[in-house]
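1. sequence first, predicted coordinates after that:
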Amino acid sequence: MRCAPVIPVLVLDGQVDPVALAETLVEAGLPVIEVTLRTPSALDAIRRMRTVEGAIIGAGTVLSAAMMEQAIGAGAQFAVSPGLLDGLVRMASERDLPYLPGVANATDLMIGIDLGLDRFKFFPAESSGGIAALSALAGPFLDARFCPTGGITAETASAWLARTEVLCVGGSWIIRAGETDLAVIFERARAAAALGE
């Protein structure tokens, strides 16, 4: 969560070569990459992206123990979920896999802290009340840090990153649906990387 200000959140459908994409993102300054397990090509993309020097590749949209097992088998270096399941927290701990579960309320946050976590994905960030909601939610939990994801844009990311409790944001805007132009992606990623300066 401290390696870059933005973690690109990718839904890959096979239109872009995953190795070339990972190389582009690393070169632009965004080495931490989340490949969501929403498409048939996601696990293969994780395997191939792991060959890129400097890339830190994780699996997103991990919904079950079976999916986490597949992600680990593909070489994922971290896992992200939209919600919090104690079974996934325990499995990630047993497998020594960094894990970022999604939370949107105090109950989930308390459960996660009780399970030994202090890093969370705030999701869906904008529709859960935005910065004001996260600020209120984080107030009682002084050690908790967050990666807000969901609805954040290039224009709003800096406001999120200005918050003490926010270490990075998830960026689905880095690569738009159906986009294949790596030069355009590079410029967008480089601008996102500069948010941490």
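-> Nice, I can see it.
2. make it CA atoms for all contacts and neighbour counts henceforth
-> Noted.
3. any buried residues in stretch 100-114, and which?
-> 100, 101, 102, 103, 104, 108, 109, 112, 113 (16 or more other C-alpha atoms under 10 Å).
4. contact partners of stretch 73-80?
-> 34, 43-44, 46-47, 50, 56-62, 68, 71, 97-102, 121 (C-alpha atoms under 8 Å, 6 or more residues apart in numbering).
5. from those, which ones fall inside strands?
-> Among the contacts of stretch 73-80, the members falling in strands are 34, 56, 57, 58, 59, 60, 99, 100, 102, 121 (criterion: DSSP state E).
6. how about the helices in the protein?
-> 18-28, 42-49, 65-74, 86-94, 106-114, 130-138, 157-161, 182-193 (DSSP state H).
7. out of the buried residues of stretch 100-114, which two sit at the greatest distance?
-> Pairwise distances across the buried residues of stretch 100-114 (C-alpha to C-alpha) peak at 13.7 Å, for the pair 104 and 113.
8. make a markdown table from the buried residues of stretch 100-114 and add distance to residue 130 to it.
-> Output for the buried residues of stretch 100-114, formatted as a markdown table (distance: C-alpha to C-alpha, whole Å):
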| residue | distance to residue 130 |
| --- | --- |
| 100 | 19 |
| 101 | 18 |
| 102 | 14 |
| 103 | 13 |
| 104 | 10 |
| 108 | 17 |
| 109 | 16 |
| 112 | 21 |
| 113 | 22 |
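9. nearest residue to residue 143 other than its sequence neighbours?
-> Distance criterion C-alpha to C-alpha, 6 or more residues apart in numbering; nearest residue to residue 143, sequence neighbours excluded, is residue 118 at 6.4 Å.
10. ok, now which ones touch that neighbour?
-> 112, 143, 144, 145.
11. gap between it and residue 81?
-> Residue 118 sits 15 Å away from residue 81, going by C-alpha to C-alpha, to the nearest Å.
12. try residue 69
-> Residue 69 is 13 Å from residue 81, by C-alpha to C-alpha.
13. okay, these two: which has more neighbours?
-> Using other C-alpha atoms under 10 Å as the criterion, residue 69 and residue 81 rank with residue 81 on top: 23 against 16.
14. for comparison:
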Amino acid sequence: MDSAAAQSAAPSVLDLSPVIPVVVIEDAADAVPLARALVAGGLPAIEVTLRTPAALDAVRAIAAEVPEAVVGAGTVITPEHVAAAVAAGARFLVSPGWTDGLLEAMRASGLPFLPGVSTVSEVLALLERGVGEMKFFPAEAAGGVPYLRSIGGPLPQARFCPTGGIGLDSAPGYLGLANVGCVGGTWMLPPDALAARDWARVESLAREAAGLRP
């Protein structure tokens, strides 16, 4: 399956919800109640980053016990990460960047994927390879809304999920751009709420985020 086919084989990750929560899970036991809170709040696409030892178990638990969630693996940076994420039941893949080897592994997985970019040259290289949906990272540090607006003219065929430094106040500016399908963020997952396992608060913040589409 080529890149374009892989990205068109399933509904676009960019269109599942206006915001994709970017989740760092330290304890896999929190994965299911956290995912249920996010889904109840209207955010079905959940990116679990592969930054902790519990991440793959968390993906596996969400995939098995929260079928209404579309769980993906983030911080995918090696072909081995791709294989492990697929085995755990991930339904999409997200990387902060890409290499030819990583791109080939993501393409071969058959899952929708969002390789990361932060420059026009990286976007062009992906477009050459048939990939039109990407993560823009780190969004705020790499130029934010003005940057994405600027490249939308010459490269209208590229669509993005900006992630990195985006909050409740800045998200609407991104979502108002024609070349942005959704944004990634963590603001609906405040550390104190997670530490207290305050899933009702997470659900409330998720609902607020889900209503951001202009």
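-> Okay, I see it. Everything numeric here is computed off the predicted structure, so don't read it as measured data.
15. related to what we said a few turns ago, would TSV of the contacts of residue 118 of the first structure with distance to residue 30 of the first structure be doable?
-> Shown next, in TSV, are the contacts of residue 118 of the first structure (distance: C-alpha to C-alpha, whole Å):
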residue	distance to residue 30 of the first structure
112	27
143	25
144	23
145	20
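16. weed out the non-buried ones from those residues.
-> Using 16+ other C-alpha under 10 Å, the buried members of those are 112, 144, 145.
17. next up, the contacts around the aligned residue in the second structure for the first one.
-> Which is residue 112 of the first structure. Using TM-score structural alignment, the equivalent of residue 112 of the first structure in the second structure is residue 126. Each residue near residue 126 of the second structure by C-alpha under 8 Å, 6+ apart is listed here: residue 132.
18. measure residue 126 of the second structure to residue 60 of the second structure for me?
-> In terms of C-alpha to C-alpha, residue 126 of the second structure sits 30 Å off from residue 60 of the second structure.
19. what of residue 29 of the second structure?
-> Going from residue 29 of the second structure to residue 60 of the second structure by C-alpha to C-alpha gives 11 Å.
20. neighbour count for those two, which is higher?
-> A count of neighbours by other C-alpha under 10 Å puts residue 60 above the other of residue 29 of the second structure and residue 60, at 20 against 13.
21. now do residue 183 of the first structure: how many residues are near it, please.
-> Residues lying near residue 183 of the first structure (other C-alpha under 10 Å) number 10.
22. could I get the contacting residues of the aligned residue in the second structure for it?
-> Using TM-score structural alignment, the partner of residue 183 of the first structure in the second structure is residue 200. Applying C-alpha under 8 Å, 6+ apart, we find residue 200 of the second structure in contact with residue 37.
23. one more: residue 119 of the first structure?
-> 100, 144, 145, 146, 147.
24. which residue in the second structure aligns with the first one?
-> Under the alignment (TM-score structural alignment), residue 100 of the first structure pairs with residue 114 in the second structure.
25. check residue 156 of the first structure too.
-> So, by TM-score structural alignment, residue 156 of the first structure is matched to residue 170.
26. and that match, how far from residue 114 of the second structure?
-> Residue 170 of the second structure is 21 Å from residue 114 of the second structure, by C-alpha to C-alpha.
27. one more: residue 167 of the second structure?
-> Taking C-alpha to C-alpha, one finds residue 167 of the second structure at 20 Å from residue 114 of the second structure.
28. next one: residue 135 of the second structure from residue 34 of the second structure, what distance?
-> Residue 135 of the second structure is 23 Å from residue 34 of the second structure, by C-alpha to C-alpha.
29. who has more neighbours, these two?
-> More crowded of residue 135 of the second structure and residue 34, by other C-alpha under 10 Å: residue 135, with 28 against 23.
30. that one and residue 116 touch, don't they?
-> Yes. Between residue 135 of the second structure and residue 116 there is a contact under C-alpha atoms under 8 Å: 4.4 Å.
31. common neighbours of the two, please.
-> Contacts common to residue 135 of the second structure and residue 116, judged by C-alpha under 8 Å, 6+ apart, are 94, 95, 96.
32. from residue 30 of the first structure, how far off is the residue with the largest distance to the centre of the first structure?
-> What lies farthest from the middle of the first structure is residue 140; by C-alpha atoms, centre = their mean that is 23.9 Å. Here residue 140 of the first structure is placed at a distance of 31 Å from residue 30 of the first structure (C-alpha to C-alpha).
33. and what of residue 3 of the first structure?
-> 8 Å.
34. same question for residue 70 of the first structure.
-> 24 Å.
35. do the same with residue 85 of the first structure
-> 28 Å.
36. neighbour count winner among the two?
-> residue 30 (26 against 17).
37. residue contacts, the residue nearest to residue 117 of the second structure when sequence neighbours are not counted?
-> The shortest distance from residue 117 of the second structure to any non-neighbouring residue, by C-alpha to C-alpha, 6+ apart, is to residue 136 (5.2 Å). Residue 136 of the second structure sits next to 116, 117, 118, 160, 161, 162, 163 when contact means C-alpha under 8 Å, 6+ apart.
38. how close does residue 136 of the second structure get to residue 83 of the second structure?
-> For residue 136 of the second structure, the distance to residue 83 of the second structure - C-alpha to C-alpha - is 23 Å.
39. stretch 45-57 of the second structure maps to which residues in the first structure?
-> Matched against the first structure by TM-score structural alignment, stretch 45-57 of the second structure falls on residues 32-44.
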